[in-house]
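Chemist: sequence? don't have it. structure:
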């Protein structure tokens, strides 16, 4: 079984299924005869709120419940026995946000927190949340092959950013 690197990499695009990719993933529980790693790729900023308060003389408040954790489009769970730490860089147009993330078993459940944004009179606010796409890469020991078991998940992070104008793609 190839060792899994402690250096988790967040790939800018979906990588190929290979030993090199596997070594840059986060180890997760697997069946006997195989190893699994969660592969992180394509970090993005998603617009989660916009307030145009330019026509008002008062402060406007907006509350939103923000989910953090793993969200899958198919029936899948993540289970890890150790905490995994990595850095993620969210880039959109000329804007860049870098943060350090640590996840453990608690990240296997989606949690929500409510954030309140206030926008002064005469101003606009655009709020974004960082998320990372993910896939499960399986190494089958008997054949020494690597294959993606599943795509379709996201890791919603607590990274939030608010700007007075939209962050446009490059």
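Modeler: On my side now, so go ahead. Just so it is clear, the structure is predicted and the values come from calculations on it, not from any experiment.

Chemist: Could you use CA atoms for every contact and neighbour count after this?
Modeler: Noted.

Chemist: May I see the buried residues of stretch 47-61?
Modeler: Neighbour-count burial for stretch 47-61, counted by 16 or more other C-alpha atoms under 10 Å, picks out 47, 50-53.

Chemist: just stretch 27-44 next, same as before
Modeler: Under the neighbour-count rule (16+ other C-alpha under 10 Å), stretch 27-44 has 27-28, 34-44 buried.

Chemist: what about the residue most central in space within the chain, which SS state?
Modeler: Residue closest to the mean C-alpha point of the chain, counted by C-alpha atoms, centre = their mean, is residue 132 at 2.7 Å. Here residue 132 is strand, with the state taken from DSSP: H, G, I helix; E, B strand; the rest coil.

Chemist: any idea which helix or strand carries the residue nearest to it when sequence neighbours are not counted?
Modeler: In space, and not counting its chain neighbours, residue 132 is closest to residue 43: 4.3 Å by C-alpha to C-alpha, 6 or more residues apart in numbering. For residue 43, the element it lies in under DSSP states H and E is strand 34-52.

Chemist: try this one next to it:
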């Protein structure tokens, strides 16, 4: 049977532990019969992952950057889901806007390394950015109908890359 698809929300900031927040996340598999888990995404942003200054060169510079794509947790957490979740992320800065729609399922349960190449012409400079979203697991205890955060904050490194000739502010 193919996985069920669900649209999930990406919150602008860290949301409260509540039923409303839980219902807008991606359901995860739990090993405990008295709990349900939901993956909550929030706080999208861009991080500068490389700066190449080729302003004083007469040759094109090529730069290969190994980057993480997928979930990265600070502890031994991982995610497991039978539901494919789709979400849209908008990365907005004063001088820049990028909208990205992603669908993830079990394949997103861990981070992988990818290589991104950038060529900078002679006399130019380049800033390379990668989009990311914070993640946290929200637990619903069915025994007492309460909601609480578990584990630590994780990061979903997206496959969204942006190259600019000036810093994004």
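Modeler: Everything's here; your move. Quick caveat, the model's predicted, so the values are computed rather than measured.

Chemist: I'd assumed residue 87 was in contact with the residue nearest to residue 132 of structure 1.
Modeler: No - Residue 43 of structure 1 is not in contact with residue 87 according to C-alpha atoms under 8 Å; the separation is 10.9 Å.

Chemist: element containing the residue lying farthest from the centre of structure 1?
Modeler: When distances are taken from the C-alpha mean of structure 1, residue 57 lies farthest, 37.3 Å away, according to C-alpha atoms, centre = their mean. Following DSSP H and E, there is no helix or strand that holds residue 57 of structure 1.

Chemist: excluding its backbone neighbours, what's nearest it?
Modeler: Per C-alpha to C-alpha, 6+ apart, closest to residue 57 of structure 1 is residue 121, 5.0 Å.

Chemist: Could you pull up the residues touching the one you found?
Modeler: Residues in contact with residue 121 of structure 1, defined by C-alpha atoms under 8 Å, 6 or more residues apart in numbering, are 53-60.

Chemist: same thing but at 6 Å, please
Modeler: Residues in contact with residue 121 of structure 1 (C-alpha atoms under 6 Å, 6 or more residues apart in numbering) are 53, 56-59.

Chemist: Could you export the residues you listed as JSON lines, including distance to residue 14 of structure 1?
Modeler: JSON lines is the format used below for those (distance: C-alpha to C-alpha, whole Å):
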{"residue": "53", "distance to residue 14 of structure 1": "39"}
{"residue": "56", "distance to residue 14 of structure 1": "44"}
{"residue": "57", "distance to residue 14 of structure 1": "47"}
{"residue": "58", "distance to residue 14 of structure 1": "45"}
{"residue": "59", "distance to residue 14 of structure 1": "42"}
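
Chemist: just the strands in structure 2 please.
Modeler: Using DSSP state E, the strands found in structure 2 span residues 4-7, 10-11, 26-28, 35-54, 61-73, 83-93, 96-104, 112-120, 124-141, 146-164.

Chemist: Check which helices and strands the shortest one sits against.
Modeler: Identification of packing neighbours for strand 10-11 of structure 2 by 3 or more C-alpha pairs under 6 Å, 6 or more residues apart in numbering; DSSP states H and E yields strand 35-54.

Chemist: same check, this time on the fourth one
Modeler: Applying 3+ C-alpha pairs under 6 Å, 6+ apart, we find strand 35-54 of structure 2 packed against strand 10-11, strand 26-28, strand 124-141.

Chemist: ok, now how distant is residue 15 of structure 2 from residue 9 of structure 2?
Modeler: Using C-alpha to C-alpha, to the nearest Å, we find residue 15 of structure 2 at a distance of 11 Å from residue 9 of structure 2.

Chemist: And these two? Which one has more around it.
Modeler: Applying other C-alpha atoms under 10 Å to residue 15 of structure 2 and residue 9 shows that residue 9 carries more neighbours, namely 19 against 15.

Chemist: so who does the more buried one touch?
Modeler: Counting by C-alpha under 6 Å, 6+ apart, residue 9 of structure 2 touches residue 24.

Chemist: swap in residue 33 of structure 1?
Modeler: By C-alpha under 6 Å, 6+ apart, the neighbours of residue 33 of structure 1 are residue 141.

Chemist: before we move on, what about residue 62 of structure 1?
Modeler: Taking C-alpha under 6 Å, 6+ apart, we find residue 62 of structure 1 in contact with 116-117.

Chemist: Residue 128 of structure 1 maps to what in structure 2?
Modeler: Aligning on TM-score structural alignment places residue 128 of structure 1 opposite residue 129 in structure 2.

Chemist: circling back: can you tell me which of the contacts of residue 121 of structure 1 lies nearest to residue 106 of structure 1?
Modeler: The shortest approach to residue 106 of structure 1 among the contacts of residue 121 of structure 1 belongs to residue 59, at 36.5 Å (C-alpha to C-alpha).

Chemist: how many other residues sit next to the residue lying closest to the closest one once chain neighbours are set aside?
Modeler: The shortest distance from residue 59 of structure 1 to any non-neighbouring residue, by C-alpha to C-alpha, 6+ apart, is to residue 120 (4.5 Å). By other C-alpha under 10 Å, the residues close to residue 120 of structure 1 number 16.
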